[in-house]
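>>> pasting the structure only:
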């Protein structure tokens, strides 16, 4: 009988494996033949050798087929580690955290410019719904009650910001005055600046008092989410009672409390630069 055909080249991993399989088949056939010699009856050795060879080849081909079907292990790709964020992880939950420090990148600056004023106001005020704000030094150019006895002028740069706050916040303006004429002048100046035109701000929510303690009393009664003031004494007194405060000061003062922020002006606080 013709010798058994060797397995195809693809059935093994290489020439060495083919030789090993062929040797295994020969050894298996010889072992079966030797075992047949010990049997108490005669067997046709040639037929036995043929059947054994065929069975061995079948097993070999099956083994080779399984080897070819086995998926090769792919090299693992290293996981990319996320780069550490340069911003404070807790900044999202704090007022004013939308903006960065003065050393912010140009990309961050462009992102801030793309935000609308309303988005900046909402984020800076942490979705606060009630705001109280003094007039002198914040909304008005004048800084003392004596000055507004003669003249009252509204800061043109603050009008848009104040109206933006009033779109979604309940805003109360307040100030200490020395006489009734000063009240009329303040209301007239606010009206001429267009602050009452949209209806977001109303005259009835402009409050006047004769003492600084009166302004403090107004704030505590209204219980706002934010109070905006220029007086460090009043800001300090209210720090325990008001959730957040914005201290308007030309110079950067020491931080009074963790819930008190500072800025040179109201409009600059909402202008995309963090002035805390």
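Structure received. Bear in mind that the values here come from a model prediction, so they are computed numbers and not experimental data.

>>> okay, CA-based contacts and neighbour counts for the rest of this
OK.

>>> which residue ranges form the strands in the stretch 51-200 of the chain?
All strands of the stretch 51-200 of the chain, identified by DSSP state E, counting those that start in this stretch, fall at 130-134, 170-176.

>>> so of those strands, which one's packed in deepest?
The highest mean neighbour count among these, using mean count of other CA atoms under 10 Å, belongs to strand 130-134: a mean of 23.

>>> Residue 33 and residue 47: what is the separation?
11 Å (CA to CA, to the nearest Å).

>>> For these two, work out which one has more neighbours and name it.
residue 33 (17 against 11; other CA atoms under 10 Å).

>>> can you pull the contacts of the more buried one?
45, 48-49 (CA atoms under 8 Å, 6 or more residues apart in numbering).

>>> any idea which of those is the one closest to residue 141?
Using CA to CA, residue 49 is the member of the contacts of residue 33 that sits closest to residue 141, with 113.8 Å.

>>> count of residues packed around that closest one?
For residue 49, using other CA under 10 Å, the count is 17.

>>> Surely it touches residue 27?
No: using CA atoms under 8 Å, residue 49 makes no contact with residue 27, being 11.6 Å away.

>>> for the strands of the stretch 51-200 of the chain, which one sits closest to residue 227?
Set against residue 227 and scored by CA to CA, those come closest in strand 130-134, at 4.8 Å.

>>> let's bring in a second one:
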């Protein structure tokens, strides 16, 4: 039988409860349940967020490590890799293979000194035609300047481990600012402030030997 209230009427509102305590328990339970869900959500969200941030930090560290695992080398292209005649750029003999090898064992940046936009476009087209951007050299690392002073400024900002050039003025300007300076020069006269090689091929052979010893692929 349904319970009756003090006034003798059926207490339909509370007919499901056996006593007053049951009423309080039934109200508290859903509140506790919602509270537990809320606490669990906050805990899980913050934990997930911390783990995600940690993973992102780890990935950034790994990316930096991967980038710095190879030495940064900068190279002047003029009269070492290419020769500019008028607005046309021509690849120099025995320079493609050494350039590809340098691209594979280092973070290579190359700089061409030009006098107009047509020369810039022709150099880019030449590199694409030779497939140099498909063999290790990154297109955004092909840079251009208009003067030797401009090239020296770009190299200083880049701060490579080694810079290779054939302009003795640039070599002297960078002396004391770049750790290693290499001059490619065909005659006997060399700067006292730079290593001397007669060709890019000769320099690359030495660098490849060092890379093999260091385990750089």
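Nice, thanks for sending it over. Computed from a prediction, not measured in an experiment: that's the story for all the values here.

>>> TM-score for these two?
The TM-score (TM-score structural alignment, normalised by the length of structure 2) is 0.59; 138 aligned residues with a CA RMSD of 1.8 Å.

>>> thinking again about what came up before, the strands of the stretch 51-200 of structure 1: which one's closest to residue 261 of structure 1?
Across the strands of the stretch 51-200 of structure 1, the minimum distance to residue 261 of structure 1, taken as CA to CA, is reached by strand 130-134, at 14.0 Å.

>>> Run the angle between that closest one and strand 170-176 for me.
20 degrees (axes from the mean of the first three to the mean of the last three CA atoms, to 10 degrees).

>>> Where in structure 2 does strand 130-134 of structure 1 fall?
Alignment of strand 130-134 of structure 1 against structure 2: residues 72-76, by TM-score structural alignment.

>>> who's in contact with that stretch?
106-113, 155, 160-166.

>>> That one vs structure 1, average offset?
Aligned to structure 1 and superposed, stretch 72-76 of structure 2 gives a mean residue distance of 0.6 Å (mean CA distance after the TM-score superposition for structure 1).

>>> quick one: that stretch to chain centroid distance?
Centroid separation between stretch 72-76 of structure 2 and its chain, computed with CA atoms, centre = their mean, to the nearest Å, is 17 Å.

>>> Would you convert the strands of the stretch 51-200 of structure 1 into TSV that also reports distance to residue 183 of structure 1?
Listed next are those as TSV, based on distance: least, CA to CA, whole Å:
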stretch	distance to residue 183 of structure 1
strand 130-134	13
strand 170-176	9
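
>>> Please name whichever of the ones you listed is nearest to residue 253 of structure 1.
Of these, nearest to residue 253 of structure 1 by CA to CA is strand 130-134, at 18.5 Å.

>>> In structure 2, what range does the longest helix along structure 1 match?
Looking across structure 1 with DSSP state H, the single longest helix is helix 45-69. Using TM-score structural alignment, helix 45-69 of structure 1 lines up with nothing in structure 2.

>>> right, and the secondary structure at residue 247 of structure 1 would be what?
Three-state call for residue 247 of structure 1 (DSSP: H, G, I helix; E, B strand; the rest coil): strand.

>>> How many neighbouring residues does the counterpart of it in structure 2 have?
Counting by TM-score structural alignment, residue 247 of structure 1 lines up with residue 183 in structure 2. Residue 183 of structure 2 sits with 24 neighbouring residues when counted by other CA under 10 Å.

>>> just residue 151 of structure 2 next, same as before
So residue 151 of structure 2, with other CA under 10 Å, has 18 neighbours.

>>> Not counting sequence-adjacent ones, nearest residue to it?
residue 145 (5.8 Å; CA to CA, 6 or more residues apart in numbering).

>>> ranges for the helices of structure 2?
So, for structure 2 - with DSSP H - the helices run 20-68, 96-105, 117-130, 148-158, 168-174, 200-214.

>>> for those, which one sits closest to residue 191 of structure 2?
helix 168-174 (6.6 Å).

>>> about what we covered before: would you confirm that the residue nearest to residue 151 of structure 2 contacts residue 153?
No: using CA under 8 Å, residue 145 of structure 2 makes no contact with residue 153, being 9.7 Å away.

>>> which ones are touching residue 166 of structure 2?
Contacts here follow CA under 8 Å, 6+ apart; on that basis residue 166 of structure 2 touches 76, 79-80, 183-185.

>>> What residue in structure 1 is paired with it?
In structure 1, residue 166 of structure 2 lands on residue 230 (TM-score structural alignment).

>>> cool, residue 139 of structure 2 as well?
Match for residue 139 of structure 2 (TM-score structural alignment): residue 203.

>>> what's the residue closest to the geometric middle of structure 2?
The residue lying closest to the centre of structure 2 (CA atoms, centre = their mean) is residue 67, at 6.0 Å.
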